[in-house]
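Enquirer: here is a sequence with its predicted model. Questions after.
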Amino acid sequence: MGEGDATGPLAQALAHAERLLASHPALAVEQAAEILAAAPGHPVARLLQAAGCNALGRHAEALALAAPLAAAHPSWARAHLEHGQALAGTGRADDGIVAMRHALALKPDMPGGWRILADVLQASGDTDAAGQAYARHVRHSTRDPGLLQAAAALCDDRIPEAEALLRAHLGRAPTDVAAIRMLAEVAARLGRDDDALQLLARCLELAPGFHAARHNHALILNRCNRHAEALAEAELLLAAAPGNASYRNLKAVILSRIGDATQAIELYEALVAEHPAHPRLWTSHGHALKTAGFQPRAIDAYRRAIALDPGHGEAWWSLAHLKTFRFDADDIVVMRQQLQRPGLTQEARHHLEFALGKALEDEGDYAASFRHYLAGNTLRKATAPHDPDDITARMRRARQVYTREFFEARAGAGSQARDPIFIVGLPRAGSTLVEQILSSHSAVEGTMELPEVIAITRELRQRSASPWATSHGATAGARFGGRPAVRPRPPCPCDPSQGRRNPDTT
């Protein structure tokens, strides 16, 4: 049974009613009623009327329409789905679940059906079955035209359009975990990591088995220096898929960030043995080796990455950043050739510009070196905007607040522990050298430049001045489960290298 039974104007009227269902269910009900006046008893029109009533919460009306359809058409999946939703809406959840499961057995590729079933199971307290149903919803969500349109906008970096489409979709289907994950990606691309984490946490609350959302969650947690939580998420992912290269790489990245270079190196050694043609893995392996002090091995790893992809700018810059490493004439030729290569990404280009600048500086060609440094900084600024006026204003406020009197009034406050040693200084003032001197003592451990204080101050500024926090974040709590918005502290990962960041270049 379907719309193929209708032809001509009737088919057009039915198609119009179907389109109205998504955004204006009341108008869809009216359109279906007009069709039924012209074609009494038409089954598709009655189904559309039942669907509109369910969407409006008028489940008793929907039940009166859908029950006869389901009885008359035992193989019509949509009739059984609307019947089940109406049963659940009128307090007969168990009967509704049976009807919906029958519908989905007839036609498994109905993402909206799995979501509706998951919602009913969740409300009934069967969270395990609900999680499984949400997972099936995610599996089939690629067929959803609305999400396909939003995904296309995301891929084309049309962020405002993607956000508008996803918010409209979630207004109609607030538990669509696939859409929530996509909205989290929008938030992450806009630098709103708090909001992305909130959305991903809601995804995982609804669908604990949604591994792609958990992977995103772990990536952003790690980016926000919440490494223990990120590592816990990575372990959950690996428990479900121990051989997954992306999850193993993620764990290695996190271990590198928390200083467990030995375990990270073990993971990378296994990964590059299994995926020897992956330049980013070799680069990440090089980072871990460098951190552990194995500089010759790190150089070999970076060289392997460059041999696989001569345009892999991060590997070139990683060599340059070793300070004591010097490029030869052949390296300079290759870097110059790669900068002429069409299609080179902006990230690769700015890394190559910096590396070539360092190579020419070592050669004493300072004018050419400066040109490449300038080109690299220009490219970098386009992706990491720097506002000197903002920094000046913040420094001015700091001078006004942190006066001699401010500190005198707080004399003796704070922790009395003698073990943490903070080395504070302006860039290039020698703070790293002081740390190295101190950490050469057997009783002192150097922790490098800790990003936590910067992350905390950034979060506080975002809380006080974020339009997303006041609009998007607030509505997220209301839409995604009816809870007040929670703002915890802080695209599109299939590649084993995703989520990896070179701490020396960011």
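Expert: Structure received.
Enquirer: C-alpha from now on. contacts and neighbour counts both.
Expert: OK.
Enquirer: who touches residue 43 in this structure?
Expert: Residues near residue 43 by Cα atoms under 8 Å, 6 or more residues apart in numbering: residue 69.
Enquirer: return the distance of it relative to residue 25.
Expert: 18 Å (Cα to Cα, to the nearest Å).
Enquirer: what of residue 502?
Expert: Distance of residue 502 to residue 25, given as Cα to Cα: 50 Å.
Enquirer: higher neighbour count, these two?
Expert: residue 25 (22 against 16; other Cα atoms under 10 Å).
Enquirer: which residues touch residue 362?
Expert: Residue 362 neighbours (Cα under 8 Å, 6+ apart): residue 326.
Enquirer: mind checking how far it is from residue 356?
Expert: As defined by Cα to Cα, residue 362 lies at a distance of 10 Å from residue 356.
Enquirer: cool, and residue 436?
Expert: The value you get for residue 436 to residue 356, if Cα to Cα is used, is 28 Å.
Enquirer: try residue 439
Expert: Plainly put, residue 439 is 32 Å away from residue 356 if you go by Cα to Cα.
Enquirer: of the two, which one has the most company?
Expert: Using other Cα under 10 Å, the more surrounded residue of residue 439 and residue 356 is residue 356, with 30 against 14.
Enquirer: put this next to the first one:
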Amino acid sequence: MSLIVQANLLLKQNQIKQAESLYRQLLTQNPNNIDALWGLGKVALALDSYQPSYDIFKRCVQLAANASPLWLSLAQSCQKLQRFEEAEQALLKAYEIKKESITTLLSLVIFYCQSNQLAKTKKYLDALFSIAPNNIRVFCLKVRINVQVILDEHAQSFLEKLTDKTNDLTQKEQVLLHYAFAQLYQQSSNYKQAFYHFTQANELQVLQVSFTVADMEDYFSQLIKAFSSTFIDKIKQEQAVNLSRIKKPLLTPIFIVGQPRSGSTLLEQMLISHTDISSAGELPFLAGDIAQGIWQLTKQEFPQGCAHLTVKQRESLAQHYLANMHTLAPKAKFIIDKMPANYQSIGLIKMLFPHAKVIHISRAVKDVSWSIFTNNFDAAEPYFCSMSEIVNYHKNYQQVMSHWQQVLPEFIHNISYEELAASPKESLTKLLNFCSLSYQEKCLSFENKSRHIDTLSDIQLRDGLQRNIARTWLPYQEYLPVCFNELC
């Protein structure tokens, strides 16, 4: 087996560092080995090193300008770096090279859908359908963006294939189809069949999960123990002493935290209408780079390692994070990191960024739990695809947030989706005041803009602020498990 085949196999198996070693070995033999360069770029992307991946892919397309997959990879990096115009050009270049590539057409449809460019979305979707009318991802995309809205003969053919026990569908294809049919049945008010397909999709996803929420409970306990009130008070005192020495950074991060499907994307879209605020989207840096940095500096994992960080080390980690954010938005004064799971890192955020703004957004527990259950998340996590696990995770989330409210009440601004929807101007005025910013009327006019939204809310938010999405679980009440009805 050749080195490049070995390296590609390791990358596919998520053995990132081993793959990187082989790619680098190949590049010492030939610095222009396009396959090794491409692989190294994919390694950088997998490690969330967006600028290095961009630089590598840029070199790739210079060396092999007629290879459409290289342009698709470049487009990925551009999107991660929030360079959407350049991403579009890279996608169109890939399309120009090979117009009948299903992968390229899918990428274009998704990109234009996320950018709210509906005419272009339809153009490439029509081209895609003409080439691959029986492609499962094409059909599911049509359902998701509300082009396919009825159970017609074409849809029935997919349903028959899905229900055929001898089908050759992959697990991922089955999941996509179950979510698609759940949406179609829901639109026709056939809630029994819709619930069946939601359940089947989730049960298939659970098969990909290797742990449970119960396995995480020790971590949550350690988190609360590590960031005790005594430790937090110590951090506050140190920061008060060093206040005159440490300059306020030019870039202030705003962390929007909470559970997924709580309204974080809605809030983000409102805030980035403000002239002083940009967004970097959902970033993995705190749980990735910074957590890795803590281990390297202290030889202890997060959160235990936090107690062993020196003031200098904390400053170094903060600068590393802010440098990454500056790359994404060089001219921003405030920049949003809206990774919901950063609620777990509020103590760390206080340690590293005393000037940061933390916004905790919540939503009625049954509404948010149902929304999680009925949406298809990319990550295979138990609290995304099992109602009992969603309920258990919510209890841990509540416990952790309750702890932060006790030890850092002044550091967190709390807002609910319901109050934001009911009184948007009043809610945003209070929030912006917390950020030391003044209210701007344009924050309420975010719909129908060609902004890129790459979350599950991309389609929903195009119609603006919606006040009628509460209690969408009610038609399913008779099918819901006991644990759901115990949520309060």
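Expert: Looks like it came in fine. Quick caveat, the model's predicted, so the values are computed rather than measured.
Enquirer: in the second structure, which residue is most central in space?
Expert: Centroid-nearest residue in the second structure: residue 282, 4.7 Å away (criterion: Cα atoms, centre = their mean).
Enquirer: if I line the two up, what does it land on in the first structure?
Expert: Structural alignment (TM-score structural alignment) places residue 282 of the second structure against residue 449 in the first structure.
Enquirer: and for residue 186 of the second structure?
Expert: Alignment note (TM-score structural alignment): residue 186 of the second structure maps to residue 361 of the first structure.
Enquirer: residues in contact with its match?
Expert: With Cα under 8 Å, 6+ apart, residue 361 of the first structure has these contacts: residue 369.
Enquirer: flag every buried residue along the helix or strand that contains it.
Expert: Per DSSP states H and E, residue 361 of the first structure falls inside helix 346-362. For helix 346-362 of the first structure, a neighbour-count test (16 or more other Cα atoms under 10 Å) marks 348-361 as buried.
Enquirer: equivalent analysis for stretch 461-478 of the first structure, please.
Expert: Buried residues in stretch 461-478 of the first structure, counted by 16+ other Cα under 10 Å: 462, 468, 469, 473, 474, 475, 476, 477.
Enquirer: over to stretch 226-242 of the first structure?
Expert: 226, 227, 230, 231, 233, 234, 235, 236, 237, 238.
Enquirer: so which residues make contact with that stretch?
Expert: Stretch 226-242 of the first structure has contacts (Cα under 8 Å, 6+ apart) with 211, 214-215, 217-222, 244, 247-248, 250-251, 254-255, 257-258, 490.
Enquirer: now stretch 65-83 of the first structure
Expert: If you take Cα under 8 Å, 6+ apart as the criterion, stretch 65-83 of the first structure is touched by 1, 43, 46-47, 49-51, 54, 62-63, 86, 96, 99-100, 102-104, 106-107, 113.
Enquirer: quick one: the residue lying closest to residue 52 of the first structure once chain neighbours are set aside from residue 16 of the first structure, how far?
Expert: Nearest non-adjacent residue to residue 52 of the first structure, counting by Cα to Cα, 6 or more residues apart in numbering: residue 25, 4.8 Å away. In this view, residue 25 of the first structure and residue 16 of the first structure are 11 Å apart by Cα to Cα.
Enquirer: all strands for the second structure, in order.
Expert: Counting by DSSP state E, one finds strands in the second structure at the ranges 252-258, 277-279, 334-337, 357-362, 412-416.
Enquirer: how much does the second one stray from the first structure?
Expert: After superposition onto the first structure, the mean distance of strand 277-279 of the second structure to its aligned counterpart is 2.0 Å, using mean Cα distance after the TM-score superposition for the first structure.
Enquirer: centre of the chain versus that strand, how much separation?
Expert: Averaging C-alpha positions (Cα atoms, centre = their mean, to the nearest Å) puts strand 277-279 of the second structure 16 Å from its chain's average.
Enquirer: ok, now the third one?
Expert: Its chain's C-alpha centre lies 15 Å from the corresponding centre of strand 334-337 of the second structure when counted by Cα atoms, centre = their mean.
Enquirer: average distance between the helix holding residue 361 of the first structure and the second structure?
Expert: Relative to the matching residues in the second structure, helix 346-362 of the first structure has an average distance of 2.0 Å after the fit, by mean Cα distance after the TM-score superposition for the first structure.
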